[in-house]
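Student: coordinates only, sequence not included:
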C-alpha cells in the first residue's frame, strides 16, 4: 500500500498554510496493547464512532527549508507549547520514510481542541489525524497522482504512526482498525469505514460526555499499552475482544440497542480491569466515575431508557443513547444529582 518510490519526488518551491479539522472518536470495541517490536500495531481489532463537536483544528504552515537544521514549532491556543514538540518530532521521524519531501520544509503547527487534552478523550487521535490530513494536502500540492480513496488510506496510515486510535479519526461514522477475520478489508496498517450495513437505530446516536477530571492522566495511554504484556490476562483479553467484535457485527445488523449497550459497557469495564491487573497496576477511574456509573444503571432500571456508558483510558464517561430518546435522557442528566459528580458536560453525537 505504501511505497518507497515517493522518495524520488522532485520538490517544487511551494509554501502555504493548510487548515484541517478532525474529530475525536469513542471506541465501542476497544484495543489495548500493541504488538512487540512493531510500530503501532494493535493486539486486536477495534471499532469506534467518530464524534461531532468534539474535534481538533490544526493549521499547518510550511515553507522551504534553507538552513541545515529543520525548524518545527508547535502552538496550542496561540501559545508555543514546547512540551508537545517531542511527540511531533517523533511522528515526523516515523513518517519520513513515506513522506521524504517533508525534510525540505520548515513547519509551524497551530492547533486547538474543543475539549480537554490528555484526559482520556482521544485528543491524540483527533490531533494526529488532523496533522496527517494536513500533510496529505501538501502531497496534493506537490501534484502526486492518487485517488481520493488512497488519500484517506495514506492519511490513516500516517495518523496511526502518531497515535494508534488516530487512524480511526480520519473517517466519520463507524470505523474499524486492526485485522479481524469477519470484516472484509480490515488490516493493521490503517483504518477503514465499517463495510457492512447497519440498522437505522445506530445511525443517529447521541453522545453526552461527563467530564469528571479535565487534568492530564498520570499514566499515559502509551505507557498503559506497554504494561499490557505484564498482565496475566492479556491473552484472554485479545480472545474476548475478537469474540466481542463478532457479537457487535451481529448487533449492528439486527438493531438490538439494549444488547449493544450492554456490550459497550462490558468492553469499557474489561479494559479498565486490564489496567487494574497490569504490572505495574494503575487506576484511571475516579470516585466520581463510579458514582456516575451506578447512577446510569439505576436510572436505566427505573426508566427503561436505553442509555449506556463507555469509557476510554480516563475518568470521563461517555453516555450513548438513541436520538429518539434524547429528550427524556437529557432531562434526567440536567435535573438529577449527576451534575454534582462532574465538572462539565459536553453534548455531542456519533456522526
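Tutor: Right, received. Where do you want to start? Source: prediction; values computed, not measured.
Student: rest of the way, CA atoms for contacts and neighbours
Tutor: Will do.
Student: my guess is residue 20 is in a helix, correct?
Tutor: No - read with DSSP: H, G, I helix; E, B strand; the rest coil, residue 20 is strand and lies in no helix.
Student: kindly check the end-to-end length of stretch 155-172 for me.
Tutor: Terminal residues of stretch 155-172 lie 14 Å apart, using C-alpha to C-alpha, to the nearest Å.
Student: so how far is residue 100 from residue 7?
Tutor: Computed with C-alpha to C-alpha, the distance linking residue 7 and residue 100 is 5 Å.
Student: okay, now the one to match up with it:
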C-alpha cells in the first residue's frame, strides 16, 4: 500500500468550495546523488541534500470543485504549455492515488527567484511548492491539524512529480531513499538534523559555466542507468557514501566531507560517460574550475569543495567563517563563467506558507 493510502486511506473527502493556498519552497543540491530510478519515481540509491536559501519557487494554487480534472498554469507571468501538461499528468496521477483529485479545477500561479538552466533544479522547488499546496488541501479537507506527517505527505506527493523534489519540502539537510539509518525509506524524504553546528554555515557560489538547456534531461539520464554496466557498483557506492558523509558531518570532519562530495559529483558524471550512448556534460571551463579549486585547497588548506549536478555548472561550497578568504578566489573564477555570472546562495531554513492577500 502506498504512503498516502496507508496514512489517510480513501477517506470520504470532497471539496465543497474553492480553497486557495500559497507556499514558497527551496531548490536543493544533492551531496550524495540520486541517479537511477525504478517503479513510480522510486530511487535506486539513497541521497542526501541541502536546501538553498535564495533559490526558491513560490506557488499559489486555487482548488475548486469541478466535473473533471482541469489544470491551468501561469508561470513567471506567462503560459507554459509544456510544464502545464507535465502538471496535468502529475495531478492525473494523484487521481490514481485517490479519487479526490479526479474532479477538480486547479489554477496555478508560480514564480522562481532564479533563472532556468542555472545549475539549480527548478523542478525540485516547483514540485515541492505544489506538493505543499496539495498537502495543505488534504489537511484542510480532512480538518487535520498540521503535524510532522504533513511534511512527509508533501514529500510523498512531491516525489511522484520529481524525485529530487521530495527533499525540497524540508530546510537544511534531508535524506531520501532506504538506508540503514534513521527511518529512511523510498517513498518520502526526511530531515537530517544530527550534524556539527559548523554545517549550518554552508555557503554555495554557483558558477554559471553555461546557461543553455541541459544536453540531456534528468529523465533520460536516469533511464540510461537501467542498462549501465556499472549501475550496481554505483548504487552500492552511494549507499556507503550516505553513511560516510553522515559520520563526517556528525564529527565535523571537513576534509572527509568534501572528499565524499567531490567523489559523488565526479562518479555520477562518470556514469554518463560510460553510458550507451555516452554523454559528456562538462564544458572546458568546468574542468578548469575543478582544477583551480583543487589547487586553491592545496595552497590554502581551507575547507572548500565542489559539487556538480548533471550539467556543466559548478557549485563551490565553503563556510561562512571563511568567506573573506574565499571571496577573492571566487572572483578569480568569474572569468570562466558565462557573462561572468555567479549566483551566491547557501543553506536555507526551508519552505514557508505565505499569507493569502
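Tutor: Perfect, thanks for sending it. Since we're looking at a predicted model, the values are computed, not measured.
Student: quick one, which of residue 7 and residue 100 of structure 1 is more surrounded?
Tutor: residue 100 (18 against 14; other C-alpha atoms under 10 Å).
Student: check the gap between the more buried one and residue 106 of structure 1 for me.
Tutor: 13 Å.
Student: joint contacts of those two?
Tutor: Shared contacts of residue 100 of structure 1 and residue 106, defined by C-alpha atoms under 8 Å, 6 or more residues apart in numbering, are absent.
Student: give the aligned equivalent of residue 217 of structure 1 in structure 2.
Tutor: Taking TM-score structural alignment, the alignment pairs residue 217 of structure 1 with residue 214 from structure 2.
Student: spit out the contact partners of that match.
Tutor: Counting by C-alpha under 8 Å, 6+ apart, residue 214 of structure 2 touches 117, 310, 311.
Student: isn't there a strand covering it?
Tutor: No - counting by three-state DSSP, residue 214 of structure 2 is not found in a strand; it is coil.
Student: now do it against residue 316 of structure 2, distance only.
Tutor: From residue 214 of structure 2 across to residue 316 of structure 2, the span is 20 Å (C-alpha to C-alpha).
Student: same thing with residue 166 of structure 2?
Tutor: From residue 166 of structure 2 to residue 316 of structure 2 the distance is 24 Å (C-alpha to C-alpha).
Student: out of those two, which sits in the busier spot?
Tutor: Counted by other C-alpha under 10 Å, residue 166 of structure 2 and residue 316 do not tie: residue 166 has more neighbours, with 33 against 21.
Student: and that one, what is it in contact with?
Tutor: 124, 128, 154, 155, 156, 157, 158, 159, 176, 188, 189.
Student: run the last query once more with 10 Å
Tutor: Shown in contact with residue 166 of structure 2 (C-alpha atoms under 10 Å, 6 or more residues apart in numbering): 28, 124-125, 127-128, 131, 151-160, 174-176, 186-190.
Student: for residue 57 of structure 2, same thing?
Tutor: By C-alpha under 10 Å, 6+ apart, the contact set of residue 57 of structure 2 is 23-27, 110-114, 122-130, 351.
Student: try 8 Å
Tutor: The contact partners of residue 57 of structure 2, by C-alpha under 8 Å, 6+ apart, come to 24, 25, 26, 27, 110, 111, 112, 113, 122, 125, 126, 129.
Student: where does the last one sit: helix, strand or coil?
Tutor: So the one you mean is residue 129 of structure 2. Three-state call for residue 129 of structure 2 (three-state DSSP): helix.
Student: how are the strands of the stretch 51-200 of structure 1 distributed by residue range?
Tutor: Remark: strands assigned in the stretch 51-200 of structure 1 by DSSP state E, counting those that start in this stretch are 72-76, 79-80, 105-113, 174-177, 192-193.
Student: need the counterpart of residue 284 of structure 2 in structure 1.
Tutor: Residue correspondence to structure 1 (TM-score structural alignment): residue 284 of structure 2 is matched to residue 287.
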